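In: got a structure for you, letters missing:
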């Protein structure tokens, strides 16, 4: 007996006047979904033992309960597909959808399984006519069942459900005439997950055990237009069911990645490009959510298709009326590439120019916070992509920064205890990014002759406009400080607090003269917040997981998120603050040393675990060294008495010898060398090198400093060694400072003289200088002279060696060192 005959056999039990498709499909779509108050499908919980809902337990009569049990028994013991469908229909007639509790739904799901709807779809897309039903009815029935089953999270991530995704995506992108042969690439890995090949349905449960998988489908898309068959309009109910399944898969664990590997992005792009059924109402929002979750992964794999959708949406945005643009801002943000380089530079700039032209009137309008928030969020994303070049005239740049700062002041200067909505937090975070972008461009290297304020380099700004921008930023950051002072420790895991903290750190990294008293009073919070993140625990672990999911850095899928991020953001500010007396004393009282030294230790351990070719600079370690160097220079008594510095010296003793053989870490080696020598010069009484660690450090320091001059024949006169040339702008000043500290160490540690003689350090220096000629860099010459003078004063043999070299008449560099010549002539 055929499938259609089986269904007709049961029709008198239902309604002899109702069509088969009407009997089965329509009731299923309304009964198997749990509908929330907005009319959208909501996903039931996964706990089978939650019990019946109050509505289920109270509203059903005993006769209804008995009948429901008989129907469930018939469903679980059905011998073929027709009996399964009949039992399903009876359940929908006995118990309305709103009265089905989760336990009952799970029993229905387990009885029906995923084999039946999968086989219905396979039969339809292969054009198999043995079922006796048209393909459209099979598609409607299969998709309705899948949509109902997908409301259970366990079903939504079942391998058989995932195996049907390419077919559902094909229907959404190409319409009901889609066939597997339209895909161009080979079978992908998802078919291997489902196991068996498609088989024809015969109504027996023996056929269901084979677990048929869909025909060959592809996860990639060529980007071209589909065949003319795509003109066939997809039934709206069928399209709605397909989107229901995709939306259910999206929200389960790993759902975005599963949709990505099964070709969801190119299929949705194609559906949107051809204006397929519901593609605008549900396809575009679904694609936007996918991009929000996947970001870089999606753009790297499907940049051509996503660019087409972005250009389509951008045209719609630019051509829309003002009130429509306000509605489109939040959606457009989701479709922007996560970083520069994913689109051609010319295409990206053209797109940015067009979008800014449409955004400018919105920024200039009188809008409420709820209206302006999405506009500022879009502006922040455009700034991230293209900077200030495409924003517009200087007056508009000032206006944009001003509006962001005003929103921050209005949002943060509320009385303590005021609850802030999630939308407002999101919009204020966008304002922070506008402020950060302004700060990144605002402070130039020099100062104006008539002002102590730094100039700005925003495009075309006058000096007066620059001062206005800095004044507006100062007021906004005053509000940020006010807000952070109210934050309790229990809220250290709040993502919005972290965004506010990060924004303030960006400002403190650039601005060192404004709000000094306010910043100093906030230091206990800043250090305590950073320390809490390092220690982790509780809500902070939740924040770490959330930030790891949200962060998508250049060149990697997702940046590894650790508890160090808060301290790393604060480090540049600490460099400035440790150079000033008042803030430095507060920081020392807050045990800043343990934080910085602990960061260095963990960072060095991490570098040692990396392969040599994979080792990369860690700017945070270099910045931490700069802050410690400020303390070592300004607080010699602290260096001599605090045991933390002894711990730091041991780290430097072990690390510097190893760094000599890591050319990729030249800047870190220069920092370690300088810091260690600065610590070494604080010895009050002369001492020998009796400690093996100290001897190892100073031996490495001598070799490192000599390495900057290179071999006698390796570099032209007046230049540094070839290996140092690329990084000389960064390490040159450290090298000079190291030589000055080395001279002080010569005077305080007589044991160094023997090490210098043992390594022939002075002989190598003199030999290099005699061949290389004059050093054109005056600071380098002065630093070298200071070290040689100290050596000449402390070591008679060294003094004689220098004097002999001067008499030879070849070392023109030495002849330029007048102070050295006086020292050896005595």
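Out: Nice, I can see it. Note that the structure is predicted; figures quoted are calculated from it, not measured.
In: C-alpha from now on. contacts and neighbour counts both.
Out: OK.
In: state the distance from residue 681 to residue 798.
Out: 20 Å (C-alpha to C-alpha, to the nearest Å).
In: and if you look at residue 21?
Out: Distance of residue 21 to residue 798, computed by C-alpha to C-alpha: 103 Å.
In: got it, and residue 369?
Out: Distance from residue 369 to residue 798, by C-alpha to C-alpha: 74 Å.
In: buried ones in the helix or strand in which residue 290 is found?
Out: Following DSSP states H and E, one finds residue 290 within helix 284-294. Within helix 284-294, the residues scored as buried using 16 or more other C-alpha atoms under 10 Å are 284, 286-294.
In: what's the helix or strand just after that helix packed up against?
Out: Using DSSP H and E, the helix or strand that follows helix 284-294 in sequence is helix 296-319. Helix 296-319 is packed against helix 264-273, helix 322-335, helix 345-364, with contacts defined by 3 or more C-alpha pairs under 8 Å, 6 or more residues apart in numbering; DSSP states H and E.
In: please convert the ones you listed to CSV, extending it with mean neighbour count and distance to residue 552.
Out: Putting the helices and strands packed on helix 296-319 into CSV (neighbours: other C-alpha atoms under 10 Å; distance: least, C-alpha to C-alpha, whole Å) gives the following:
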stretch, mean neighbour count, distance to residue 552
helix 264-273, 25, 18
helix 322-335, 18, 14
helix 345-364, 16, 20
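In: which of those helices sits closest to residue 88?
Out: helix 264-273 (30.4 Å; C-alpha to C-alpha).
In: and the comparison structure, right after this:
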């Protein structure tokens, strides 16, 4: 078989003559046949002759003649797998690729029109791509940029010849970076043949269906090419290109696609939004399923004025739909779009307060209707998707529309939506309470076998968002549900079950506000529950239930795992994890209120050991100062409960208290003459979060001094008292009274416990450079006793 290396040498007359051999049978089906392709016996006979001719072809013209006859005999989509494999073995991917390259490059090597070469090449690729085992072949993938070029620019080869062949990322510099606006004005564009477009989209859809298909298409410039094809209104770009692009943008490549092609995607979104706004109400309802696919991920392009305008226009067009009477299916589509828009800008562009209240109310009603069904009622996937969107609307209402400010009278609630009246605020809170009550009802009736259900996770997450803000409402119901909530979080955290369904769902869900960037981890459920545990562990009734469920052990395991992850990080690689700080707060509640449990529970002994190892290391990680403050406070609160012992002090314990003294000292720096000491630069940025922990640590240190007298020896050895009075300066004061009171408490404890320390303090006060006792009246009393 004679194959040209750099082009196809074709004889048009030979090809045309070969298309109609005298032995060929009519191409229409005759009668019934069990043949997988639906061919009659006579057609099958001709097909076998063509395959034989392919295997014994002497040149490209003979190959093409046989292929053309096969395509006339049976469409590519009807060829059975066996026939496709025979075609591949006879032709391979080399020929269709060379046909496309020859057509684009032009020249005298080809004696067929370029349009026919393109048509033949794409038809062959379309046929071969119908078999999943062939789609991932490197030679087929190498033709994707050429196919995208055809769809974007049409068959105008004069323009196409300027493109770079085999370029696997068409988002680079040079000619590829011209704006989409310019690309729409290509004057020499000709109409793309519909059959050719069908073949091209067949190949792209087949590639997209591969496990790494979206990734393969992204790296070969599919997002940009499809976007521009739609903007140019190329053949079938709306019918086939837009759905394919929507599928790509809803996959895992979404963030990178927007990062690389934001200007073109924004232009496309603007066009889609304009069409949506100009459509009739009925057409808008049908288009609602399309809008979320083309919205950017939350946070991307958040400062874009263009995107803000688009979102505002979409809200304006959604308002009459939400205010109207809709079927459950259509209402679900509208609520999903609304949830996605809230992810972008919250309530900022949503509209007047009355409309916002209506949206929240409709979402809450849908949740109640969907969840308050008899136990065992199956919720359809479509309804689950709608309810997930409703959860996001409810969460947005919790975050902004009903965010309470601390006021003496809870009835005088203020809200984040300008103009929302007190009555409207109460109505929204009432609707939310009823909806979250429905979530509790639903969760109460679920068995452990459903722990891997993605919708259960969405419901669990939604309820946790409510409990993070509000634990006083539905308190008895929440307390009764605690065994389920703890069991669910513990099951995932311990790795019980595969959780594959959750992992797949988290990677694909269109409405996701996860702090873990939308990916599933076994810690996710516990992370969402932690803020609620922080509140509930402070209340007697819920805390007793949490203790009975061995919740502290789970929190200690989470904290230890988190520290193990942070320990190896340093410098700018250190990433703050607020969930670890929240876990510390919950454990601190147990340490303050449950002294007997803390003394005897093995998990607190393990926690103390971990904190003794962690705090010294945290002194060298300034980015984790708030976590260090939590570790310091928690360790001191546990240590204060120990009874006096004559046993030798453990090395780890001594190292922990030495780190405590250094850490607490680092929060203060000397002020100007006769002025109070100041909060150090290191602590100043985090003082709002860490200041209370610092004061609590000082108080706990006083308790430790009383329980373990050896600490006063360490205090003297470290020169801590001298350092403190030197920092206080001549004023002898800290910048605020609560901090001053906490410092005085620990100084009084030290002075009472250790006569030598009391003498040291007296001498330090007499020193001109170390200040006075004017701001420490209780300590002054102890010194004169």
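Out: On my side now, so go ahead. Just so you know, these numbers come straight off a predicted model, no measurement behind them.
In: could I get the TM-score for this pair?
Out: Overall, the chain-to-chain superposition scores 0.91 on the TM-score scale (TM-score structural alignment, normalised by the length of the second structure); 770 aligned residues with a C-alpha RMSD of 3.1 Å.
In: against residue 133 of the first structure, how distant is the residue sitting nearest the centre point of the first structure?
Out: The first structure has residue 551 as the residue nearest its centroid, 1.5 Å off, counting by C-alpha atoms, centre = their mean. Look at residue 551 of the first structure and residue 133 of the first structure: by C-alpha to C-alpha, they are 49 Å apart.
In: Three-state assignment for the counterpart of residue 420 of the second structure in the first structure, please.
Out: In the first structure, the residue paired with residue 420 of the second structure is residue 461, using TM-score structural alignment. What DSSP: H, G, I helix; E, B strand; the rest coil gives for residue 461 of the first structure is coil.
In: contact partners for the closest residue to residue 461 of the first structure other than its chain neighbours?
Out: The spatially closest residue to residue 461 of the first structure, leaving aside those adjacent along the chain, is residue 394, at 5.5 Å (C-alpha to C-alpha, 6 or more residues apart in numbering). Residues counted as contacts of residue 394 of the first structure (C-alpha atoms under 8 Å, 6 or more residues apart in numbering) are 458-461.
In: JSON lines for the helices and strands packed on helix 296-319 of the first structure, including distance to residue 239 of the first structure?
Out: As requested, these are arranged in JSON lines below (distance: least, C-alpha to C-alpha, whole Å):
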{"stretch": "helix 264-273", "distance to residue 239 of the first structure": "11"}
{"stretch": "helix 322-335", "distance to residue 239 of the first structure": "21"}
{"stretch": "helix 345-364", "distance to residue 239 of the first structure": "32"}
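In: of those helices, which is nearest residue 388 of the first structure?
Out: It's helix 345-364; of those, that one is closest to residue 388 of the first structure (C-alpha to C-alpha) at 10.4 Å.
In: contact partners of the closest one?
Out: 311, 314, 317-318, 322, 326, 372, 375-376, 379, 382, 386, 390-392, 396, 399-400, 403.
In: same check on stretch 170-182 of the first structure?
Out: 125-126, 136, 167, 215-217, 226, 229-234, 239, 242, 267-272, 274, 276-277, 279.
In: switch the cut-off to 7 Å
Out: With contacts defined as C-alpha atoms under 7 Å, 6 or more residues apart in numbering, stretch 170-182 of the first structure is touched by 125, 215-217, 226, 229-230, 232-234, 239, 267-268, 270-271, 276.
In: nearest to residue 527 of the first structure, of those residues?
Out: Distances from residue 527 of the first structure to these, taken by C-alpha to C-alpha, are shortest for residue 268, at 47.0 Å.
In: how close does that closest one get to residue 515 of the first structure?
Out: 51 Å.
In: same question, residue 146 of the first structure
Out: 61 Å.
In: between those two, point out the one with more neighbours.
Out: residue 146 (28 against 14; other C-alpha atoms under 10 Å).
In: what does residue 696 of the first structure align to in the second structure?
Out: Checking TM-score structural alignment: residue 696 of the first structure goes with residue 655.
In: neighbours of that match, how many?
Out: 14.
In: secondary structure element for it?
Out: helix 651-665.
In: right, and the helix or strand after that helix?
Out: Following helix 651-665 of the second structure toward the C-terminus (DSSP H and E): strand 668-669.
In: what kind of secondary structure is residue 67 of the second structure in?
Out: Applying three-state DSSP: residue 67 of the second structure is helix.
In: quick one: it from residue 140 of the second structure, how far?
Out: 18 Å.
In: what residues are up against the aligned partner of residue 260 of the second structure in the first structure?
Out: Using TM-score structural alignment, the equivalent of residue 260 of the second structure in the first structure is residue 301. With contact set as C-alpha under 7 Å, 6+ apart, residue 301 of the first structure has no partners.
In: do the same with residue 334 of the second structure
Out: Going by C-alpha under 7 Å, 6+ apart, residue 334 of the second structure touches residue 288.
In: now do residue 290 of the first structure
Out: Residue 290 of the first structure makes contact with residue 256 under the criterion C-alpha under 7 Å, 6+ apart.
In: quick one: the helices in the stretch 51-200 of the first structure?
Out: 54-59, 62-76, 81-94, 102-112, 115-125, 135-149, 153-156, 159-163, 165-174, 189-194 (DSSP state H, counting those that start in this stretch).
In: closest to residue 10 of the first structure out of those?
Out: helix 81-94 (6.9 Å).
In: how far off centre is the closest one?
Out: Put simply, helix 81-94 of the first structure sits 49 Å off its chain's centre (C-alpha atoms, centre = their mean, to the nearest Å).
In: how much does it stray from the second structure?
Out: On superposition with the second structure, the mean distance recorded for helix 81-94 of the first structure (mean C-alpha distance after the TM-score superposition for the first structure) is 4.8 Å.
In: next, the angle helix 102-112 makes with that helix.
Out: Per axes from the mean of the first three to the mean of the last three C-alpha atoms, to 10 degrees, the angle that helix 81-94 of the first structure makes with helix 102-112 is 160 degrees.
In: what's the burial count for the residue nearest to residue 771 of the second structure when sequence neighbours are not counted?
Out: Leaving aside its sequence neighbours, residue 771 of the second structure sits nearest to residue 730 (C-alpha to C-alpha, 6+ apart; 3.7 Å). Neighbours of residue 730 of the second structure under the rule other C-alpha under 10 Å: 25.
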